[in-house]
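Asker: sequence-free structure coming up:
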């Protein structure tokens, strides 16, 4: 374990040395990306929801689950961070170059990286809800994680664990939440409220959706009695 941490320290210094050797405009892009990337994931959530309004109920359920799964990934990461009091490398690594952005205050612990966990969770959740989008979201998540080391506020092991933890948490959340969310979407799409139907979309039923819908409606009516 100590050898791995020593390796992480050396990699951190190497990445930060590289960061300081890059042009100012590149450093600025990295500083912007480390925060802007989260907003781009948010835009993809909205795009996924919008495109699913005319899709199957399953597609809409997965689109709704994507941001929720990402939030769950963040919560899991934050829970672990509260248990592991690891100081930020920009404060702990002796002789390391200065971080490109302000070092977070003492008590804002380093392990794991919440940014990386959010990015990993978003990449996986979007990939499960939108075919082919992984070709965009996975590189985005990796760049987001690397940028946290590049600007000097995380160790490499922080972002690696954050990516894996967030992705695993999101995958588990989607697997567990798929059926309940599908039932909720079916109920919303048959609602008498125009606002609710607009939000869930009218959709286009797949054979699986169509065969499952009467049973779900029957259960809903039975439960209302």
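Answerer: Now that the structure is in, tell me what you want to look at. As the structure is a computational prediction, the values presented were derived from the model and not from experiment.

Asker: only C-alpha atoms for contact and neighbour calcs from this point on.
Answerer: Fine.

Asker: helix, strand or coil for the closest residue to residue 52 other than its chain neighbours?
Answerer: Nearest non-adjacent residue to residue 52, counting by CA to CA, 6 or more residues apart in numbering: residue 60, 5.0 Å away. Classification of residue 60 by DSSP: H, G, I helix; E, B strand; the rest coil places it in helix.

Asker: run the chain-centre distance for stretch 15-22.
Answerer: 27 Å (CA atoms, centre = their mean, to the nearest Å).

Asker: so where's the longest helix in the protein?
Answerer: helix 156-189 (DSSP state H).

Asker: comparison target, given below:
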């Protein structure tokens, strides 16, 4: 029943998909590094958010609120993407295009393709960091492009899965971060003067960082 209801996305951009996976076939020496990166690379986005948090400890409450909002925004965007996956129910390329060159192991049929979860996480991080630290957001954007490319290169997703993930994650994460950054400041201000003060505020020259 699930198989009958699933959506076949190969009719959208199968040509571009096979062009990229053929590239993977011609660069087999790159398959293993990119396969390792596609999952391990997600750690980079977590590290960038941690760096944003550590920098925010020296700054005001508005900045700290955005730093704390960033991971919440990413989780929120990922949750929305998971709902979209169930609604669209697009089968993975490995089932729709079994003769294509695919590096990544084929998941179970109910692990749908649209939108790409990895790309959702990457793009959401970019949007959340944009409000916090533009330089960190720029770094995240470069890694997000690489993350999206690897998802197609490895045969895990169609190009529209990656594009759709970005178009979904960017506004959702931005909106969540912006709302939390605006309305959660009083809560964060109290936390910075309470039990979490040592964690959320860095002492400088004998005085607390600006609140």
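Answerer: Yes, it's here. The shown structure was predicted, so the numbers you read here are calculated from the model rather than taken from an experiment.

Asker: returning to what we had before: thought the residue nearest to residue 52 of the first structure was touching residue 53?
Answerer: Yes: using CA atoms under 8 Å, residue 60 of the first structure makes contact with residue 53 at a distance of 6.5 Å.

Asker: neighbour count: the two, which is higher?
Answerer: Comparing residue 60 of the first structure with residue 53 by other CA atoms under 10 Å, the one with more neighbours is residue 60, at 27 against 21.

Asker: the more buried one pairs with which position in the second structure?
Answerer: Aligned counterpart of residue 60 of the first structure in the second structure: residue 64 (TM-score structural alignment).

Asker: so what's that match up against?
Answerer: By CA atoms under 8 Å, 6 or more residues apart in numbering, residue 64 of the second structure lies in contact with 53, 56, 57, 188, 200.

Asker: re the thing from before, what's the longest helix of the first structure aligned against in the second structure?
Answerer: Counting by TM-score structural alignment, helix 156-189 of the first structure falls onto residues 159-192 of the second structure.

Asker: what helix or strand is residue 103 of the first structure located in?
Answerer: According to DSSP states H and E, residue 103 of the first structure maps onto no helix or strand at all.

Asker: distance of it relative to residue 193 of the first structure?
Answerer: When distance is defined by CA to CA, to the nearest Å, residue 103 of the first structure is 49 Å away from residue 193 of the first structure.

Asker: those two: which is more packed in?
Answerer: Neighbour totals were compared for residue 103 of the first structure and residue 193, and residue 103 leads with 17 against 10 (other CA under 10 Å).

Asker: number of nearby residues for the equivalent of residue 32 of the first structure over in the second structure?
Answerer: The alignment partner of residue 32 of the first structure in the second structure, by TM-score structural alignment, is residue 36. Using other CA under 10 Å, residue 36 of the second structure is surrounded by 10 other residues.

Asker: kindly report the same for residue 20 of the second structure.
Answerer: 21.

Asker: go on, residue 217 of the first structure?
Answerer: The burial count for residue 217 of the first structure: 15, using other CA under 10 Å.

Asker: which elements pack onto the strand or helix carrying it?
Answerer: Per DSSP H and E: residue 217 of the first structure is located in helix 207-224. Packing partners of helix 207-224 of the first structure (3 or more CA pairs under 8 Å, 6 or more residues apart in numbering; DSSP states H and E): helix 156-189.

Asker: who are the packing partners of the helix it packs on?
Answerer: helix 2-21, helix 57-83, helix 114-129, helix 134-150, helix 194-200, helix 207-224.

Asker: and residue 22 of the second structure, how close does it get to residue 101 of the second structure?
Answerer: Counting by CA to CA - residue 22 of the second structure and residue 101 of the second structure are separated by 7 Å.

Asker: cool, residue 136 of the second structure as well?
Answerer: Taken as CA to CA, the span from residue 136 of the second structure to residue 101 of the second structure is 35 Å.

Asker: next: residue 3 of the second structure.
Answerer: Relative to residue 101 of the second structure, and taking CA to CA, residue 3 of the second structure is found at 22 Å.

Asker: and if you look at residue 159 of the second structure?
Answerer: 15 Å.

Asker: between those two, which one's more packed in?
Answerer: residue 159 (25 against 18).

Asker: let me know the helix or strand that the match of residue 32 of the first structure is in.
Answerer: Per DSSP H and E: residue 36 of the second structure is located in helix 28-40.

Asker: which residues touch residue 134 of the first structure?
Answerer: 123, 124, 126, 127.

Asker: tell me the counterpart of it in the second structure.
Answerer: In the second structure, residue 134 of the first structure lands on residue 137 (TM-score structural alignment).

Asker: where's its match relative to residue 20 of the second structure, distance?
Answerer: In terms of CA to CA, residue 137 of the second structure sits 27 Å off from residue 20 of the second structure.
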